[in-house]
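A.B. asks: sequence plus predicted model, see below.
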Amino acid sequence: MNSAGSTSCSTRLTARVYGWRARADTNLAGPRRRTPVTPADLHRAVSALVEPQLVRPLGELGFVGGVDESSGHPVVELVLPVTNWPHLDALRAAISALAPGAEVRVRTMDDEGRLTLRNYLRGSMAAGGSGDGHGHDAAPAPRFLARDATTRVLGISSGKGGVGKSSVSLNLAIALAAQGYGVGLLDADVYGFSLPKMLGAASDPIVLGDIVIPTLVHGVRCLSMGYFVDDDQPVIWRGPMLHKAIGQLVTEAWWDEPDFLVVDMPPGTGDVALTLSEVVPRVEMYVVTTPQAAAQRVAQRSALAARKLKLAVRGVIENMSWFTGDDGVRYRIFGEGGGASLAASLGVPLLGAIPLEPLLREGGDVGEPVVVAAPETEAARAFVELATRIAAQGPARVYRQELRLV
């Protein structure tokens, strides 16, 4: 596991820090903030800044060591779990905005500090709010998995590989985050992980004991097996190991309580769907297909398998629907009607049709998703519309079996 690398971050983070819900007073560099006049004032102001990775005030996290002016200018000490904390540059800029000329020094937490932070996060995961710093032996289920949680878990599935499911998952997640939602992205394709490279993440997740802090990029928290193994190293696991790994990625990661957790499913109808149905009972399935009839038939099997596991199938997404040439004509390279036919057979809506564009493929290869790198393109606009429709659907209704009338 590599230590977290540096990640560029906007120096002006508003109350919706990277799309994640936060308290109303959490601007990292609020334009109206009064310049502190004493070390105590500066200490309070720095402690109130929200850390973008964890979306909690620096003071609550134990990240503020102190403020000293004995050298003639303010020196703010930050105490971080790792020296190269991903958003350190943003924190430096925010502190400079509070006190121009202030020096920021970084000290790495000792073992006791890391344990305290771990306990705080563990308590926060269970409570859905502030942690209490206790209970380091307990490992309660994350708040977003509770029956009354508001998080929607979106499983993006397909019956076969090669239909662009990962591209859909990635760009959908970023489009949701751009609309102000808190979004997590889980790469559940343990054997064929691809999201780290496609996302362009410059830092690895951070491990604190038994808690993993997902990497944060483009407003999305992302976790993948690809962060923990070399690119050319295959994962060769039997079912029980796969089950355990998926369970850990879901329950031992700092997802906080997002509005959406997008899960990039592996192709087919194997162990991952079974595991997710047990770990996250509220998974809503969205089936990706191409217009091709053969792909549509295979995708239908994936949807029917999800229904056998009592997972709600919410809609169909057609990818590679057409290619628009320089002449403005749409060419249906993979045929036409596969998505609409699949949606009709399943009794669910066709939620989106994504065109085939070179920038969509190129962005995945170089870590520049099309909704970020080329928002004006037809494909990017299609993903924004898709995100809007999925958000407007609202959560799937879940009926308790014991209350069913027979």
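C.D. replies: Structure received.

A.B. asks: all contacts plus neighbour counts: C-alpha atoms, from now on.
C.D. replies: Will do.

A.B. asks: confirm residue 223 sits in a strand?
C.D. replies: Yes. Under DSSP: H, G, I helix; E, B strand; the rest coil, residue 223 falls within a strand.

A.B. asks: can you report how many residues neighbour it?
C.D. replies: Neighbour count for residue 223, taken as other CA atoms under 10 Å: 28.

A.B. asks: roughly how far apart are it and residue 263?
C.D. replies: Residue 223 sits at a distance of 10 Å from residue 263 (criterion: CA to CA, to the nearest Å).

A.B. asks: put this beside the first:
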Amino acid sequence: MMITNQQVLEALKHVQDPELHKSVVELNMVRNIRIDGTRVQLEVVLTIQGCPLKAKIQQDIEEALRGIGASDVALTFGAMTAEERAALTQSLKKEATTDTGMPKMLRPESGVTFIAVTSGKGGVGKSTVTINLAAALARMGKRVGILDADIYGFSVPAMMQIREKPTMIDQTAVPPVSHGVKVMSMGFFAPENNVVMWRGPMLNKWIRNFLVNTHWGDLDYLLLDLPPGTGDVAIDVAAMIPQAKEIIVTTPHNVASFVATRAGAMAMHTKHDIVGVVENMSYYEDKDGNKTYLFGKGGGDTLAAQLKTQVVARVPFAQPEENVGAAVYDEDSPIGEVFTSLAEDLIYSR
């Protein structure tokens, strides 16, 4: 039996680059195929040198070729030239943007649901809500990304325990994945947690960059963790993503909910649909089921009434033994269940 070039390419069409999620054939990574009976020699040109997922690519290629009867597979690795990488970036960008340079995911027919998570003030657990809702949606099989747009107070990478930076292919960033969620954050680019000191136009540019220059692939949901309050970023996101829906996070404390009214008023002003209010740190429940309301009661309800919406979730304080050190709660923990139910509501109300 003799294996043909065509058979090799056909088999390798099903092998994906683990980061770009495209076929190694489509990405022109397969070169110099030599066939001797059932022995196959080939070179795989990686998008970046020292690709951490080289072993995975090798294993997938060997399996695919054994599947068509190869008795021996000899693989060598090379790296794309700077020109080839630039060309790949251009083609990825072309795929992601329209002729006017607008991100395709922002078009109404893109099928992406944008959810902006906002709050009136810091410290109410907005990022906790973002990452746990994202993880719950991902557990239900949805393709989810988080854009950590809290450019000054980025905390998502640390909370999701992401140690690696995005892979850069020329100008395109391939986001790291944690808990099944793709994550992009200023935290990956600010050296050693340095404070970012920027104003309006610069911020707008960064958020647009994060949308355009990130290889998000196909998404069902993109959650935006916005800075607290009603500053430049909130205004820019409203202008850039008018179809975004908003979740407003508060605590039961009436001061927090009073301040959150401004974020809600902003959402109404920018014509964003409000999904509802999430009341975080609602209560502490002990082993016997007794609830203690550490921050009082009623903040979420007051806010929802003012914004003519409803409280869509009440998130309790974590039990001491829950998820020590991690901010994403297991799906069978009390907090995990709250987010599962919120994710279900979102999916079925689309």
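C.D. replies: Sure, I can see it. Worth saying up front: this structure is predicted, and the values here are computed from it rather than measured.

A.B. asks: quick check: neighbours shared by residue 223 and residue 263 of structure 1?
C.D. replies: Contact criterion CA atoms under 8 Å, 6 or more residues apart in numbering; residues shared by residue 223 of structure 1 and residue 263: 185-187.

A.B. asks: filter those down to just the ones in strands.
C.D. replies: Among these, the members found in strands (DSSP state E) are 185-187.

A.B. asks: between those residues, which has the most around it?
C.D. replies: Counting neighbours by other CA under 10 Å, residue 185 leads those with 27 neighbours.

A.B. asks: identify the residue of structure 2 aligned to that one.
C.D. replies: Using TM-score structural alignment, the partner of residue 185 of structure 1 in structure 2 is residue 146.

A.B. asks: equivalent analysis for residue 354 of structure 1, please.
C.D. replies: Residue correspondence to structure 2 (TM-score structural alignment): residue 354 of structure 1 is matched to residue 315.

A.B. asks: in contact with its match, which residues?
C.D. replies: Contacts here follow CA under 8 Å, 6+ apart; on that basis residue 315 of structure 2 touches 278-283, 335, 338.

A.B. asks: how much space separates it from residue 193 of structure 2?
C.D. replies: As judged by CA to CA, residue 315 of structure 2 and residue 193 of structure 2 stand 29 Å apart.

A.B. asks: also residue 274 of structure 2?
C.D. replies: 32 Å.

A.B. asks: who's more crowded, those two?
C.D. replies: residue 274 (21 against 14).

A.B. asks: the more buried one matches what in structure 1?
C.D. replies: If you follow residue 274 of structure 2 across to structure 1 using TM-score structural alignment, you land on residue 313.

A.B. asks: and the helix or strand containing that match, what other elements does it pack with?
C.D. replies: Under the criterion of DSSP states H and E, residue 313 of structure 1 resides in strand 312-319. For strand 312-319 of structure 1, the elements it packs on are strand 283-289, helix 293-308, helix 338-346, strand 350-354, judged by 3 or more CA pairs under 8 Å, 6 or more residues apart in numbering; DSSP states H and E.

A.B. asks: average distance between the second one and structure 2?
C.D. replies: Taken over the aligned residues, the distance from helix 293-308 of structure 1 to structure 2 averages 1.3 Å (mean CA distance after the TM-score superposition for structure 1).

A.B. asks: that helix to helix 338-346, inter-axis angle?
C.D. replies: Here the directions of helix 293-308 of structure 1 and helix 338-346 differ by 30 degrees (axes from the mean of the first three to the mean of the last three CA atoms, to 10 degrees).

A.B. asks: residue 156 of structure 2 reaches residue 131, doesn't it?
C.D. replies: Yes. Applying CA atoms under 8 Å, one finds residue 156 of structure 2 in contact with residue 131, separated by 7.3 Å.

A.B. asks: more neighbours, these two?
C.D. replies: Using other CA under 10 Å, the more surrounded residue of residue 156 of structure 2 and residue 131 is residue 131, with 28 against 25.

A.B. asks: what lines up with the more buried one in structure 1?
C.D. replies: Aligned by TM-score structural alignment, residue 131 of structure 2 pairs with residue 170 of structure 1.

A.B. asks: with residue 227 of structure 2 instead?
C.D. replies: Superposed on structure 1 with TM-score structural alignment, residue 227 of structure 2 falls opposite residue 266.

A.B. asks: neighbours around its match, how many?
C.D. replies: For residue 266 of structure 1, the count of nearby residues is 26 (other CA under 10 Å).

A.B. asks: do the same with residue 260 of structure 2
C.D. replies: Residue 260 of structure 2 has 27 neighbouring residues, counting by other CA under 10 Å.

A.B. asks: can you tell me what it aligns to in structure 1?
C.D. replies: When structure 1 is aligned by TM-score structural alignment, residue 260 of structure 2 is paired with residue 299.

A.B. asks: got the contact list for stretch 44-61 of structure 2?
C.D. replies: Where contact means CA under 8 Å, 6+ apart, the residues beyond stretch 44-61 of structure 2 that reach it are 12, 15-18, 28-31, 75-80, 85, 169.
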